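Enquirer: here's a sequence, model it:
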Amino acid sequence: MYPKLIINLKKLEDNLNACATITKDHGKCSLMIVTKGLCADKEMVKMVAENPNVDFIADSRVKNIAGFADTARANGKKTVLLRIPMHCEVAEVVKYVDLSFNSELSTIRLLNEEAAKVGKVHDILLMIDLGDLREGIFFQNQELIYEAVEEILKMENVNLYGIGVNLTCYGAIIPKNENLSQLVAIARDLEAKYGIKLEMVSGGNSSSIYLVDKGELPEGINNLRLGESFLLGNDTAYETKLPGTVSDGLILQAQIIELKEKPSLPIGEVGVDAFGEKPYYEDRGIMKRAIIGIGKQDTDLGSMTPCDPQVEIMGGSSDHIILDVTHCDREYKVGDIVEFELGYGGMLKTATSPYVEKDYIK
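Expert: The predicted model follows:
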């Protein structure tokens, strides 16, 4: 059945191993693989869990982690919650998550209380905001960092495993030696001030990996968190392809449900489309237009690239995507399958949609 996402597990594992060479062999960092890009697909998680290069398996959703915690732990991998826990999910976090990212003392107190109830010690990574302005204690507010650390160190059922930063995802701030060196400086300051050893100084995600090849990852950063790098082969700071990786480990297939010649300009007064946007149309004369049975509910049109370079995406609605196949050498017909490589947004929505089947190449 279509639409269908083809997941080539062999290519993804090759990507993972290429990322491990950069991250572990060259960067001397532990490797945290992030599964949320494929909605923690079970076959993908199994492959990741069995790979000896992987140290941690992470996701932003507790529900996803609950689904793979047993698999991860059975293979000696720690589970990690990337998104700061909500108060309402603290019990599940303590149960399924080995290491959670945190920035709010009220949440850390609840984690401590819940861990005490079940006789556990829960590891946390204290997040520091270096200017991307998403989660974390702002790096310039040293006293707030000290206050948080001092209270955490008094807790009996929470362990301060380390500190971390997130860059690029919200503010699009690119990791550099300069800003990541500030994270290392904070770590060393905390260790000296409180007589502790931080196991992890996590220097970001797929936007930080390029620093390894440039020889600019600061000494003291000892962990990177990679999702898009291994799924799509990308360095997300400058959108370059990482050596040894491919971008076609994931292929979206959709079926043509209508194929007709029509004008390129709609007829009548143009208002807004189903998503409240006013579209612009260019007059190209009569077109051969193919409609495929997938839409904006299931994918992101802006991060889909037709595998046939002569196919052009014209637009779409919730359940339809319109393609221009006028100049294609292939004679498309109704029922034919059109294939697409995916960017991050397309991958994320497609993997999450219950209307997209999954098939695997192993």
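
Enquirer: CA only for contacts and neighbour counts going forward, please
Expert: Noted.

Enquirer: where's the residue nearest to residue 28 when sequence neighbours are not counted relative to residue 342, distance?
Expert: Leaving aside its chain neighbours, residue 28 sits nearest to residue 222 (6.6 Å; criterion: Cα to Cα, 6 or more residues apart in numbering). Between residue 222 and residue 342 the computed distance is 30 Å (Cα to Cα, to the nearest Å).

Enquirer: now the other sequence, so there's something to compare against:
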Amino acid sequence: MLENTLINDIHIKSIEEQEGFPSLEVNLKKVYENTKYVVDLCENQGISVAGVVKVVHAMPQVVSEMDKAGCKYLATSRINQVIAMRKQGVEKPIMLIRIPMHSEIKQLVEYADISLNSEIETLKKINEECKNQNKEHKVILMMDLGDLREGVVDQEEFLNLALYVEKELNNLRLYGIGTNLGCYGSVKPTEDNLGKLCDVAEKIESLIGRELDVISGGATSSLTLIWDGKIPSKINNLRIGEGILVAKDLDDFWKYDMSMLHQDSFILKAQIVEVKDKPSHPIGEIFIDAFGNTPTYED
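Expert: Here you go, the predicted model:
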């Protein structure tokens, strides 16, 4: 049974419990089934899944279901969640899926196995901390394919960065390369832009004389290419959170049939405290609201 806990003033509880509002009911069986479906779908294409748990604050019960259902990695963008998962006894590789701040590097090396990176100065600091802790840390270098989130834009700069990590930073392992799409810049994952990532991966492999472990082709939005049969064969990893836990984006925005996945694994409940008929426009002189803004209202 899921423990009744409180996160950001919301009670997190199992479907059997009834007390405390607002409450978020979590159906762990449905989380497991969604994870298993997505993992199997990806594995049939030779793609591993990093199960992203940031949206659920790395809740141990949800992490456990995603772990049991076959995620190869467990991933989050929050260093405190990385630490929590490790202290909870997670044995699978834990991935920090955003560039670490310099203030986090000591904890990153201590608790995380893999991190996404694009800045040479940050990589140098991670390498130095690995030396201090007598550890090796795996890095996935991020390439910006147009979404303008993290990543190196220029291909030559990216190749040089990969070579530098491989040849000069002895405490780091160049584990792979990756990209983010469908995020800040709303850029759609396509066979073409992910194909460019694969081309760069092949160039890096030629330069370093070995295969990269991971070519990470994005997040939930990249699942569309699997269903369309268009994902490049060299892509061997996706970082999936929403597509497992909620499974609404591809249905609502991409118009894919997601009926094979549960969309009610999480149900937010609250009690109504007032029911009144009121005008649709505020009455009185308009100035600012509680947030310092001056909204406009249509009657």
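
Enquirer: residue 215 of the second structure contacts residue 177, doesn't it?
Expert: Yes: contact criterion Cα atoms under 8 Å: residue 215 of the second structure and residue 177 qualify, at 5.3 Å.

Enquirer: who touches both of those two?
Expert: residue 201 (Cα atoms under 8 Å, 6 or more residues apart in numbering).

Enquirer: count the residues that sit near the equivalent of residue 56 of the first structure over in the second structure.
Expert: By TM-score structural alignment, residue 56 of the first structure lines up with residue 73 in the second structure. Using other Cα atoms under 10 Å, the number of residues around residue 73 of the second structure comes to 21.

Enquirer: just the one 10 residues further on next, same as before
Expert: Counted with other Cα under 10 Å, residues neighbouring residue 83 of the second structure total 18.

Enquirer: thinking again about what came up before, corresponding residue for the residue nearest to residue 28 of the first structure in the second structure?
Expert: Aligned partner of residue 222 of the first structure by TM-score structural alignment: residue 236.

Enquirer: tell me where the stretch 51-200 of the first structure has helices.
Expert: Counting by DSSP state H, counting those that start in this stretch, the stretch 51-200 of the first structure has helices at residues 62-74, 90-96, 105-117, 142-154, 177-194.

Enquirer: sorry, back to before: doesn't residue 25 make contact with the residue nearest to residue 28 of the first structure?
Expert: No: with contact defined as Cα under 8 Å, residue 222 of the first structure does not count as touching residue 25 (11.8 Å).

Enquirer: which one's more surrounded, these two?
Expert: The residue with more neighbours, out of residue 222 of the first structure and residue 25, is residue 222; 20 against 11, by other Cα under 10 Å.

Enquirer: in stretch 172-192 of the first structure, what's buried?
Expert: 173, 175-176, 179-184, 186-188, 190 (16 or more other Cα atoms under 10 Å).

Enquirer: of these, closest to residue 117 of the first structure?
Expert: When those are ranked by distance to residue 117 of the first structure (Cα to Cα), residue 190 comes first, at 28.9 Å.

Enquirer: which non-adjacent residue is nearest the closest one?
Expert: Spatial nearest neighbour of residue 190 of the first structure, chain neighbours left out: residue 196 (7.5 Å); criterion: Cα to Cα, 6+ apart.

Enquirer: the one you found pairs with which position in the second structure?
Expert: Residue 196 of the first structure maps onto residue 210 in the second structure, with residues paired by TM-score structural alignment.

Enquirer: count of neighbours near its match?
Expert: 10.

Enquirer: cool, and the one 5 residues further on?
Expert: Residue 215 of the second structure has 24 neighbouring residues, counting by other Cα under 10 Å.

Enquirer: confirm that it sits in a strand.
Expert: Yes: checked against DSSP: H, G, I helix; E, B strand; the rest coil, residue 215 of the second structure lies within a strand.

Enquirer: quick one: it from residue 149 of the second structure, how far?
Expert: 18 Å.

Enquirer: do the same with residue 296 of the second structure
Expert: 32 Å.

Enquirer: between those two, point out the one with more neighbours.
Expert: Using other Cα under 10 Å, the more surrounded residue of residue 296 of the second structure and residue 149 is residue 149, with 17 against 8.

Enquirer: now for residue 252 of the first structure: what does it line up with in the second structure?
Expert: Here residue 252 of the first structure is matched to residue 268 in the second structure, going by TM-score structural alignment.

Enquirer: circling back to that earlier point, just put the buried residues of stretch 172-192 of the first structure in CSV and tack on distance to residue 213 of the first structure.
Expert: As requested, these are exported to CSV (distance: Cα to Cα, whole Å):
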residue, distance to residue 213 of the first structure
173, 19
175, 13
176, 13
179, 17
180, 16
181, 17
182, 20
183, 20
184, 19
186, 24
187, 24
188, 24
190, 29
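
Enquirer: give the buried residues for the longest strand seen in the first structure.
Expert: The residue-count maximum for a strand in the first structure (DSSP state E) belongs to strand 250-263. Across strand 250-263 of the first structure, burial judged by 16+ other Cα under 10 Å covers 250, 251, 252, 253, 254, 255, 256, 257, 259.

Enquirer: show the contacting residues for the corresponding residue of the second structure for residue 207 of the first structure.
Expert: Using TM-score structural alignment as the criterion, residue 207 of the first structure maps onto residue 221 of the second structure. Residue 221 of the second structure sits next to 181, 182, 188, 189, 250 when contact means Cα under 8 Å, 6+ apart.

Enquirer: equivalent analysis for residue 39 of the second structure, please.
Expert: With the criterion set at Cα under 8 Å, 6+ apart, residue 39 of the second structure makes contact with 48, 49, 69, 70, 71.
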